[in-house]
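In: Sequence first, then the predicted structure, then my questions.
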Amino acid sequence: MDYVCAHAGRPASDVTRRDVARALLAVPSGVALVALPDLRRAMMSAGNPLSIAFWESAKATLGSIESGVATVGDVQRWVESTGTEPILMTPSYFVWPEEDERGPVAAEMFGRMVTHLEERVTAGEIDPDALAAGDQEARSAYEELQERWLSTPLPDGRVPGFAVSDEQDEELFSVWDEEEAFALSELQRIMAELPKQPEVPLRELETASVRLRALLALPGYPATVLRACAGFDERPMPDDDVELWLAVAAGVAGPISDLSENMDVLEEFADLDGELSEEDMALANLCAIQHADWLAGVAALVRLGPGVLASPERMARFIAESEDIDIDVQDDEDLGATESLFGSVVVLWRQLGIVNDDEVLTPLGWWGLPKALERAWSPAE
């Protein structure tokens, strides 16, 4: 009893089902099972007996854990059935961060939610025994109550669900910015160490730019993807050839916008059994490539220079064997996944003249790829 109270930070008279469940899960299941009868008697003596349904559910869950048949989902569902544990993922797909990954806002909102649920249990609006028994109607009401709280503004105007999501987004953007800054510094170091710096091939750049302008005016793939990558659906194309070419090449490494939204596209993504279009798959592949992979692949190309094969398979090998990044040993499946991602890249590189029809790096690609990455990874002015 002393351990449960210390773990919960409350006196025995105020300990909830959730407090007991979390304390029981904090020790080995065998220890918890042995202690269960004494704990139950101690709770009765403290005037807080909980319920028969709770103790039976605790014994069943701990027994399943001890025998090795309980899943993580089973245990999570049991804790949620205490009536005051926020649902890990709501029906609208709001997901609470793991306890050790919550920022100050998420920790505050989670605590507020627990308090709100405790108040609702006291008011009789939540029936923990029905939840423990697996009553679907009680579970649906429990989920709806939490959905409603997450979308209702607090007195200070913050909407709990949005506040947590905004904090997570800020954390992700911060990590992304750090990775981008590191990749940029490594790229600049690698370029500075080259025995010969690439020079702009003006004739090739002019030819590629004329072809690119004509391509970008066309409907369908790959023009739609290149326009989205460069953000030309939302801003005009520059008149300067260098600016145009670098904007598109940088967009391949760091797409600026999504494809123009329409109902057909939304329906495609909603259809989990359907296949994505070529343009949707291409943009998804570009967004899935990590900074480290871009750095490793392009570093290998600029060191070897024009004439090196830059096929998707070769790019996957360059990345797997790179000494510029920390990477685990790659098996055939890993190589295949990287090759698949760069399959979309090499197709677009060919349109830009970065590689020729044989997927060989051109002088334009040798000069332009590091310039494009530098642009993609530099902070927006």
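Out: That came through, no problem. Numbering: from 1, shown residues only.
In: Please make it C-alpha for all contacts and neighbour counts, starting now.
Out: Noted.
In: okay, now residue 88: neighbour count?
Out: Using other C-alpha atoms under 10 Å, residue 88 is surrounded by 15 other residues.
In: Next, the contact list for residue 75, please.
Out: Counting by C-alpha atoms under 8 Å, 6 or more residues apart in numbering, residue 75 touches residue 61.
In: contact partners of the stretch of helix or strand residue 364 belongs to?
Out: Element membership of residue 364, judged by DSSP states H and E, is helix 363-377. Helix 363-377 is contacted by residues 180-181, 183-184, 187, 191, 198-201, 204-205, 246-247, 249-251, 253-254, 298, 301-302, 305-306, 353-355 when judged by C-alpha under 8 Å, 6+ apart.
In: mind listing what residue 355 touches?
Out: Contacts were defined as C-alpha under 8 Å, 6+ apart; by that measure residue 355 touches 310, 346, 349, 361, 362, 365.
In: Repeat the analysis, applying 7 Å as the threshold.
Out: By C-alpha atoms under 7 Å, 6 or more residues apart in numbering, the residues touching residue 355 are 349, 361, 362, 365.
In: Scan the residues you listed and report the most crowded one.
Out: Per-residue neighbour counts (other C-alpha under 10 Å) across those peak at residue 365, which has 30 neighbours.
In: Quickly note the distance from that residue to residue 257.
Out: 23 Å (C-alpha to C-alpha, to the nearest Å).
In: Quick one: distance of the helix holding residue 364 to the chain centre.
Out: Its chain's C-alpha centre and that of helix 363-377 lie 27 Å apart, by C-alpha atoms, centre = their mean, to the nearest Å.
In: quick one on the thing from earlier: which of the contacts of helix 363-377 are buried?
Out: The neighbour-count test (16 or more other C-alpha atoms under 10 Å) applied to the contacts of helix 363-377 identifies 180-181, 183-184, 187, 191, 198, 205, 246-247, 249-251, 253-254, 298, 301-302, 305-306, 353-355 as buried.
In: put this beside the first:
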Amino acid sequence: MDFVCAHAGRPVLALTRRDVARALLAVPSGVALVALPDLRREMLAAGRPLTPTFWESAKAILSSIEAGQATVGDVQRWLESTGTEPILMTPSYFVWPEEDERGPVAAEMYARLVAYLEERLAAGEIEPDALVSGDREARRAYEELQEQWLSTPLPDGRVPGFAVSDEQDEELFAAWDEEEAYALSELRHIMAELPKQPEAPLAELEAAAARLRALLALPGYPSNVLRACAGFEDRPLPDDDAELWLAVAAGIAGPISDLSEGGDVLEEFVDLDGELSEEDIALANLCAIQHADWLAGVAALARMGPGVLASPERMARLIAESEDVDVDEHADDDVEATERLFTSVVTLWGYLGIVDEDDVLTPLGWWGLPKALERSWAPPAE
């Protein structure tokens, strides 16, 4: 009992089922099973008995853990059945970050929700024995109680669910910016070490830009994807050929916007029996490629120069064998996945003249790819 009180940071008379459950899960299941009878007697003697239903459920879940039969979901569900443990994922798909990944806001909101649930439990609005026995109505009421709290403004105006999501978004964006800055630094370092810097093939650039202007004026794929990648859906094309070409090439490495064509996008994506369009597949593939893969692939092409094969299969192999990025050894299925992603890339590269009809890197691609990648990763101020 002393361990449980210390773990919860509360005296015995203030302990909740959640406190006891979390303390039992904090030690090896065999140790918890052995200690369970003594703990139950000590809490009874101290005037803080819990119901037989709780103790039976504790014995059952600990035995299942010890036997290697309990899943993570089983343990989480049991912990939530204590009546004051927030649901890890609500019916509306709000998901709490893992405990060791919560920022200050998430930690604060989590603690506030625990305190709120303790108040509702004390008021008799939560039935933990019904929860642990699997009563559906009790579970539904428990879920609705938390959904309502997450969407109700606090006295300071913050809405808990939105506050947590906003913090997670900020952390995600910060991590993305950090990864992008590192990739940009590595790219510049690699290019500075090249024995010969690529020069702009002006005639090829002018011809490619002319073809690109004509292509971007057309409806459908690939024009709509290239416009979305460069952010040209709602702004005019630049007059300068190099500016136009680099904007589109950079957009392939980092799409600026999504498709804005007509149609009900939500209806399209909830149609599980339907097939994704060619443009949807292309944009999804572009967005799935990691900074490290772009860096490895483009660095390899920059070193080898024009005339090298840049097919999807070759790009996947160059990335897998790259020494420019620290990645685990690529399994065959990883290489195949990378190849599928770069199928869309190489196809779009062909429209820009980065590769020729045989997927061979052109002088224009050798000059432009590193510049496009740098443009995609550089902060707006640059």
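Out: Structure's in. What do you need? Given the structure is predicted, the values throughout are model-derived calculations rather than measurements.
In: Show me the buried ones among the contacts of helix 363-377 of structure 1 that map onto strands.
Out: Per DSSP state E, strands hold no members of those.
In: Give me the distance from stretch 83-96 of structure 1 to the chain's centre.
Out: Using C-alpha atoms, centre = their mean, the offset of stretch 83-96 of structure 1 from its chain centre is 18 Å.
In: Buried residues, it. List them.
Out: Using 16+ other C-alpha under 10 Å as the burial criterion, the residues of stretch 83-96 of structure 1 that qualify are 83, 84, 85, 86, 87, 94, 96.
In: now do stretch 210-226 of structure 1
Out: For stretch 210-226 of structure 1, the buried set under the neighbour-count rule, 16+ other C-alpha under 10 Å, comprises 212, 213, 215, 216, 221, 222, 223, 224, 225, 226.
In: Now flag whichever of those is closest to residue 43 of structure 1.
Out: Comparing these against residue 43 of structure 1 with C-alpha to C-alpha places residue 225 closest, at 63.8 Å.
In: which one in structure 2 is aligned with the closest one?
Out: Applying TM-score structural alignment, one finds that residue 225 of structure 1 aligns to residue 225 in structure 2.
In: Can you tell me the element its match falls in?
Out: helix 223-230.
In: want to throw the contacts of residue 355 of structure 1 into JSON lines with distance to residue 71 of structure 1?
Out: Shown next, in JSON lines, are the contacts of residue 355 of structure 1 (distance: C-alpha to C-alpha, whole Å):
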{"residue": "349", "distance to residue 71 of structure 1": "46"}
{"residue": "361", "distance to residue 71 of structure 1": "51"}
{"residue": "362", "distance to residue 71 of structure 1": "54"}
{"residue": "365", "distance to residue 71 of structure 1": "51"}
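In: and the gap between residue 351 of structure 2 and residue 184 of structure 2?
Out: Look at residue 351 of structure 2 and residue 184 of structure 2: by C-alpha to C-alpha, they are 25 Å apart.
In: And for residue 28 of structure 2?
Out: Separation of residue 28 of structure 2 from residue 184 of structure 2 (C-alpha to C-alpha): 46 Å.
In: And the helix or strand that contains residue 315 of structure 1 against structure 2, how far off on average?
Out: Element membership for residue 315 of structure 1 (DSSP H and E) is helix 312-320. Relative to the matching residues in structure 2, helix 312-320 of structure 1 has an average distance of 0.4 Å after the fit, by mean C-alpha distance after the TM-score superposition for structure 1.
In: okay, that helix sits on what stretch of structure 2?
Out: Helix 312-320 of structure 1 corresponds to residues 312-320 in structure 2, going by TM-score structural alignment.
In: what separates the matching stretch from the chain centre, distance-wise?
Out: Distance of stretch 312-320 of structure 2 from the chain centroid (C-alpha atoms, centre = their mean) equals 24 Å.
In: Contacts for that stretch next, please.
Out: For stretch 312-320 of structure 2, contacts defined as C-alpha under 7 Å, 6+ apart pick out 293, 296, 297, 300, 330, 335, 338, 339, 342, 343, 346.
In: same thing with stretch 101-119 of structure 1?
Out: Defining contact as C-alpha under 7 Å, 6+ apart, one finds that stretch 101-119 of structure 1 is touched by 83, 84, 85, 86, 160, 163, 164, 167.
In: Kindly reformat those residues as CSV and extend each row with distance to residue 319 of structure 1 and secondary structure.
Out: Listed next are the contacts of stretch 101-119 of structure 1 as CSV, based on distance: C-alpha to C-alpha, whole Å; DSSP: H, G, I helix; E, B strand; the rest coil:
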residue, distance to residue 319 of structure 1, secondary structure
83, 50, coil
84, 48, coil
85, 44, coil
86, 42, coil
160, 42, helix
163, 38, helix
164, 36, helix
167, 33, helix
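In: Closest one of those residues to residue 134 of structure 1?
Out: For the contacts of stretch 101-119 of structure 1, the nearest to residue 134 of structure 1 is residue 83 (12.0 Å; C-alpha to C-alpha).
In: how near is that closest one to residue 144 of structure 1?
Out: Residue 83 of structure 1 sits 13 Å away from residue 144 of structure 1, going by C-alpha to C-alpha.
In: Give the aligned range of whichever strand or helix holds residue 340 of structure 2 in structure 1.
Out: For residue 340 of structure 2, the enclosing helix or strand under DSSP H and E is helix 332-352. Using TM-score structural alignment, helix 332-352 of structure 2 corresponds to residues 332-352 of structure 1.
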